[in-house]
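Engineer: 3D model of this:
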Amino acid sequence: MRAARRHLLASADLRPMKADAVDEAVFGHALPKRDLDPRIARVLRAMADDPGSTQSAGEQAEMVNLSVSRFLHLFKEETGVPLRALRAWKRARHLLNFANESLNMAHLALDIGYPDSTHFSHSIRRFYGLKPRAIFSGSRELAIYRGGSASALEPA
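Structural biologist: Have a look, this model is predicted:
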C-alpha cells in the first residue's frame, strides 16, 4: 500500500483513475471482474445515475421483475451488503459532491434523498464522524473532481 501511494503521489496525475489502474497500483495486477446478476447490475446503474433517488426496495424489485424478498436476498448475495446499507452509503457519499458549495442544508438534505434535515445530520455524522456543517466549513477551498463514469475514482 505504501509503495502504491508513493507511486500515485509521484505521478502527480489528479485525473480520475479507472478501477483497473487502482488495482494495478495497489495489487500489481487488475483484479478479476465479477459477473453480477444483470438485474442487480441494472439496479446499481440506476443508483449510480441518481444517488438521491427515493425509490423504495419494492419499486426497485418491480423494475427487475422480482419479489421484494427475493430482490433483497439476491442484492445482498451479489453485492455483499444489504440494500439499505448501500443506499445510505451512496447518499452520504453523494454529499461530498456539494462539500464546497454554499447551500441551505435542509434543501440539500431533501435533494440528496434524506427525508428531513435531522435524519440527514445523524446519518452524515454516523458515516463521517462530523456534522454536515463542519464538513462544509472545512471544505470551501477543496477542488472536487467528478469522473465521467461509475468506474472512475473521484477524489473529493
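
Engineer: For the rest of this, base every contact and every neighbour count on C-alpha atoms.
Structural biologist: Will do.

Engineer: Can you tell me the closest non-neighbouring residue to the spatially most central residue of the chain?
Structural biologist: Using CA atoms, centre = their mean, the residue of the chain that lies closest to the mean C-alpha position is K90, 3.5 Å off. Nearest residue to K90, sequence neighbours excluded (CA to CA, 6 or more residues apart in numbering): P51, at 6.2 Å.

Engineer: Is the residue nearest to the centre of the chain in contact with D49, as I believe?
Structural biologist: No - with contact defined as CA atoms under 8 Å, K90 does not reach D49; the gap is 11.0 Å.

Engineer: Please identify every residue contacting each of those two.
Structural biologist: Among the neighbours of K90, none is also in contact with D49 (CA atoms under 8 Å, 6 or more residues apart in numbering).

Engineer: To compare with the earlier structure, here is another sequence to fold:
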Amino acid sequence: MITPIQAEKKIEMDPLRARNFALSRLVILGPPVDRDLGPLVSVSLNKRAFGDGAFAMLRWKNMLEEVGATARVRVRATRTQVHSNLAACVLFGRERSLSIETSNGAVWGDAILVDPNWAHVVDFHGGIAEVIYLAPHQGRRHGARALPKPAVRILEDQIDRWSVNSAADLVDCLGFAEPLSDPAISAIRHRIDFDPMMRLGEIEASRIARLERTTMLRRFKQQTGMTFRAYKNWAALKHAARLIGEGEALGVAGLDAGFADAAHFSRQYRATFGLSPTEGRNCVV
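Structural biologist: Next up, the predicted model:
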C-alpha cells in the first residue's frame, strides 16, 4: 500500500523544529540514494538545520505526499481481513466514517488510531480513506480509539495540503514522546532500510553497533519500539510496496525485498495490511 517513487522538493524548516524531527522520527519508505547518508530519500539536505535527519516531498503512485513523522497513502476499499499493524496507524475517512473491530469491540469515527500489534479489521464502508502510518516507536498498544477533536481538526483542515508541519502537529497532538537518539541503533537501521534483501543478522548488527548481541537487541527495541526481527520485516514490506508502486511484478518485488518466495511475501503482507498484495495495489487511488 505504501508506494513512494522519488523525492523531488526540498522542504524548509526552522532549525529547532528540524532537530526535533531528526532521523529517529523519520518514517523511511525507500532505500537511500547515497550510502554515506544512510537510509534517506534523495533530497537537498541542510545539515545545519536537519542534523542527522531529513524530510522530503515524495512522489507516490497517483498522488504527491510528504514524509516527516508520518507516511500516508490514500485508498478506496471495503473491508480488510484480520491483521496487526507493525506501526501505529491513523485512518481518516474522507467521505464517510470508518469502523474498527477488535477483541474489545467496535470503534466508530471519522478518524481512528490503531496501535501496533493489535489484531483488528477495518471497514471503510466503501469510501475513500487516508491511511497514515506513524514512526515505529510511536503508539501506546492500547488497541483502537477514535481520535480527539483537536487531532480530527488537524486532519480536516490540512489533509489536502499535508506538510511536514502537519505531520508534526498530528504527532504532537497525539502526545507521542520522542526517544533519545542512539547512534549505534541508527547505524543498524540505516543498513536494514538500505537493503532489506540482505536480511541483516543479529551477529552482524551487533558488530555494526559495537555492542554485545543481547544489549543490541534490547536497545534496538527501546529505540524503535519494534523487535529486531519485526523491524526487518517492516522494512522489507515497505521496500516491496515501493517496487510494486513502480510497476514491478508482485513476485519479483517480494523476492527483491528478501522474502523466501511469493507465498511467504503474500502471507506477511496480508498479516500486516489485511489485504493481499494484489488488493493493496488495486485499492490505492
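
Engineer: any idea how far A25 of the first structure is from the residue nearest to K90 of the first structure?
Structural biologist: 28 Å (CA to CA, to the nearest Å).

Engineer: okay, the two: which has more neighbours?
Structural biologist: P51 (22 against 18; other CA atoms under 10 Å).

Engineer: what about that one, helix or strand, and which?
Structural biologist: For P51 of the first structure, there is no host helix or strand (DSSP states H and E).

Engineer: can you give me the helices in the stretch 101-250 of the second structure?
Structural biologist: For the stretch 101-250 of the second structure, the helices defined by DSSP state H, counting those that start in this stretch occupy 149-158, 164-174, 183-194, 202-209, 213-224, 228-245, 250-256.

Engineer: P15 of the second structure: which of those is closest?
Structural biologist: helix 164-174 (13.0 Å; CA to CA).

Engineer: by how many degrees do that closest one and helix 149-158 diverge?
Structural biologist: 170 degrees (axes from the mean of the first three to the mean of the last three CA atoms, to 10 degrees).

Engineer: From the contact counts, what lies against helix 164-174 of the second structure?
Structural biologist: When contacts are defined as 3 or more CA pairs under 8 Å, 6 or more residues apart in numbering; DSSP states H and E, helix 164-174 of the second structure packs onto helix 149-158.

Engineer: which strands and helices sit next to the helix it packs on?
Structural biologist: By 3+ CA pairs under 8 Å, 6+ apart, helix 149-158 of the second structure packs against helix 164-174.

Engineer: how distant is the helix it packs on from the center of its chain?
Structural biologist: Relative to the mean C-alpha coordinate of its chain, helix 164-174 of the second structure is positioned 15 Å out (CA atoms, centre = their mean, to the nearest Å).

Engineer: Please identify the buried residues of it?
Structural biologist: V164, N165, S166, A167, A168, D169, L170, V171, C173, L174 (16 or more other CA atoms under 10 Å).

Engineer: Looking at those, spot the one nearest D157 of the second structure.
Structural biologist: Among these, and counting by CA to CA, the member closest to D157 of the second structure is S166, at 9.5 Å.

Engineer: For the closest one, list the residues it contacts.
Structural biologist: So S166 of the second structure contacts I154, Q158 (CA under 8 Å, 6+ apart).

Engineer: go with 6 Å
Structural biologist: Going by CA atoms under 6 Å, 6 or more residues apart in numbering, S166 of the second structure touches no other residue.

Engineer: any idea how far it lies from L134 of the second structure?
Structural biologist: 13 Å.

Engineer: likewise V121 of the second structure?
Structural biologist: Taking CA to CA, one finds V121 of the second structure at 19 Å from L134 of the second structure.

Engineer: cool, and L255 of the second structure?
Structural biologist: Distance, L255 of the second structure to L134 of the second structure, using CA to CA: 26 Å.

Engineer: Repeat that for A144 of the second structure.
Structural biologist: Counting by CA to CA, the gap from A144 of the second structure to L134 of the second structure is 14 Å.

Engineer: now the farthest one out in the first structure, which residue is it?
Structural biologist: Farthest-from-centroid check, the first structure (CA atoms, centre = their mean): A10, 26.8 Å.
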